[in-house]
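Trainee: Okay, here's the prediction I keep looking at, along with the sequence it came from:
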Amino acid sequence: PADVVRAFAQAGVKVGSTRRWELESVDHPAVKPLIEYKKLYRIWVAHGWSWLQDWVRDGRFRPEFLAGGTVTGRWVTNGGGGLQIPKVIRRAVVADPGWRLVVADADQMEPRVLAAISRDPGLMEVAGRETDLYQSVSDRAFSGDRAHAKLAVLGAVYGQTSGDGLKNLATLRRRFPRAVAYVDDAARAGEEGRLVRTWLGRTCPPAAGA
């Protein structure tokens, strides 16, 4: 990244980093291929040859799935990133002859749940549409960039504070204040050692005597 920043400086373009949100504000022909390269590089690092050697055997991807593996009850995988396979990699998954893959997806579940429990009017209105929720959020807050909106919403729900997390959170807070405040309150309670309880009754940390 430092070399890229220097290269931009030599071209008369001042950037402080190679983060996507900063590059997108730059009018230079190198920006688009650089952003695409960064995207593909992340895929290669996470799901490249080493991933293939470690987690794919005999034509099967073999992560260890753990149901209820977190205190909130979410599924997790032990290795291989089985719940976060990029779309470009998913295309390599095919059914054996005579079999068919059935794909089910809880459509944009996290922001819809957040809208319901926070009662944020703006997010409830977006979640109630018969349209793509992330696209609607992007139209309101991220200049139509759906991928950016999705990362921002999921980052807010799951507590991302690194990278562009704080900047995205500030944008969401302006558009959906009650939703972000709900997440902030839960995070603050946890940081202060207080009991955080989900709507299904799970607590973090476990309640005394549990």
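Mentor: Everything's here; your move. Residues are numbered from 1 along each chain as shown.

Trainee: For the rest of this, base every contact and every neighbour count on C-alpha atoms.
Mentor: Fine.

Trainee: longest helix of the chain?
Mentor: Looking across the chain with DSSP state H, the single longest helix is helix 31-47.

Trainee: In that one, which residues are buried?
Mentor: When burial is assessed from 16 or more other CA atoms under 10 Å, helix 31-47 yields the following buried residues: 31, 35, 46, 47.

Trainee: got TSV for these, with distance to residue 177 too?
Mentor: Converted to TSV, the buried residues of helix 31-47 look like this (distance: CA to CA, whole Å):
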residue	distance to residue 177
31	32
35	30
46	34
47	36
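
Trainee: Most widely separated two among those residues?
Mentor: Using CA to CA, the buried residues of helix 31-47 span at most 24.1 Å, a distance reached by 31 and 47.

Trainee: Name the secondary structure element that contains residue 156.
Mentor: Element membership of residue 156, judged by DSSP states H and E, is helix 146-157.

Trainee: Residue 65 too?
Mentor: Residue 65 belongs to strand 64-66, assigned by DSSP H and E.

Trainee: Please compare the first structure with the one that follows:
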Amino acid sequence: MEEMFSRFDDLRKLIVKLYNNKNVRRWTIEIVVCIVVGLLAGCFSYNALHKKDKKLTVSEENAVAQEEVVETTDTAESTESSEEAVEDNSVITVVDPGEYVDTIKDWSSDEISAAISERSQYLTDNKYWPTVASYWETARGVTGDACYCTYLFNTDTTVYTTADFENVPAEVIHIAKNEIYARHGYSFRDSEIMNYFMGQVWYSPSVMPSDFSEDVFTETEVKNLDMLNSIDTM
């Protein structure tokens, strides 16, 4: 114990000696001042950085909010554009003259109009025409001259199935079957069918029933005839 007290006493004397030294006191004061200044500077720096982080966070949140607004606006504009596109698609289109039957595709509009006017008498009170005309417009979106200048179905190039004629009116199916004959110039005995095709600008009766041969039909036409015969109820 005495030894420990002796060491404390020596330490006290050293501190007193150092304190009485002017240079030591000056250095001590300078060190304390530096420490205090450093602490204050650290506090100010921390506060400044903390405020900056808050500003950055707020700016980022604002940026995200602005992006969401832009995305919402773009989505709304896209939806409006889509709705406009749907509305545009609902407009009935007219078949381009380039899609007319080959025998008349090079005719002028005046020639086609004159032929339609001349043949219109055949469609007056025809029992097939109202249903077929309605089918052209509602199912195909075709109106105007194209109804008189275009084949009802591509039975010479496409093999159809019964599924293709689901919900198709019986009159249209009956005409589709006979159209295969009409393409080859068949002259019909049935006056209603004959008048219907006489109302079509492309139709040119050239073969009497007694002279007609089904050998003129292609393999595709034969398949379509068999299928249409199976569903024709008229």
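Mentor: Sure, I can see it. It should be emphasised that the depicted structure is a prediction, and the values quoted were computed from it without experimental measurement.

Trainee: where does the TM-score land?
Mentor: Superposed pair, TM-score by TM-score structural alignment, normalised by the length of the first structure: 0.24. Supporting alignment: 89 aligned residues with a CA RMSD of 5.8 Å.

Trainee: Packing partners of the helix or strand that the helix holding residue 156 of the first structure is followed by?
Mentor: Next helix or strand after helix 146-157 of the first structure toward the C-terminus (DSSP H and E): helix 165-175. With contacts defined as 3 or more CA pairs under 8 Å, 6 or more residues apart in numbering; DSSP states H and E, helix 165-175 of the first structure has these neighbours: helix 133-141, helix 146-157, helix 177-191.

Trainee: Looking at those helices, which is nearest to residue 78 of the first structure?
Mentor: helix 146-157 (20.5 Å).

Trainee: circling back to that earlier point, in the strand holding residue 65 of the first structure, what's buried?
Mentor: Buried positions in strand 64-66 of the first structure, judged by neighbour count with 16+ other CA under 10 Å: residue 65.

Trainee: which is the next helix or strand following that strand?
Mentor: Next element after strand 64-66 of the first structure (DSSP H and E): strand 76-78.

Trainee: helices and strands around that following strand, which ones?
Mentor: strand 64-66.

Trainee: tell me what the strand it packs on is packed against?
Mentor: On a contact count with 3+ CA pairs under 8 Å, 6+ apart, strand 64-66 of the first structure meets strand 76-78.

Trainee: what comes up buried for the strand it packs on?
Mentor: residue 76.

Trainee: Stretch 171-184 of the first structure too?
Mentor: 172, 175, 176, 177, 178, 179, 180, 182, 183.

Trainee: still on that earlier bit, for the helices and strands packed on helix 165-175 of the first structure, which one sits closest to residue 23 of the first structure?
Mentor: helix 146-157 (13.4 Å).

Trainee: just the angle between that closest one and helix 133-141, please?
Mentor: With axes from the mean of the first three to the mean of the last three CA atoms, to 10 degrees as the basis, helix 146-157 of the first structure and helix 133-141 are set at 90 degrees to each other.

Trainee: relative to helix 177-191, how tilted is helix 146-157 of the first structure?
Mentor: Angle of helix 146-157 of the first structure versus helix 177-191, following the same axes, to 10 degrees, is 40 degrees.

Trainee: what's the angle from helix 146-157 of the first structure to helix 165-175?
Mentor: Using the same axes, to 10 degrees: helix 146-157 of the first structure against helix 165-175 is 90 degrees.
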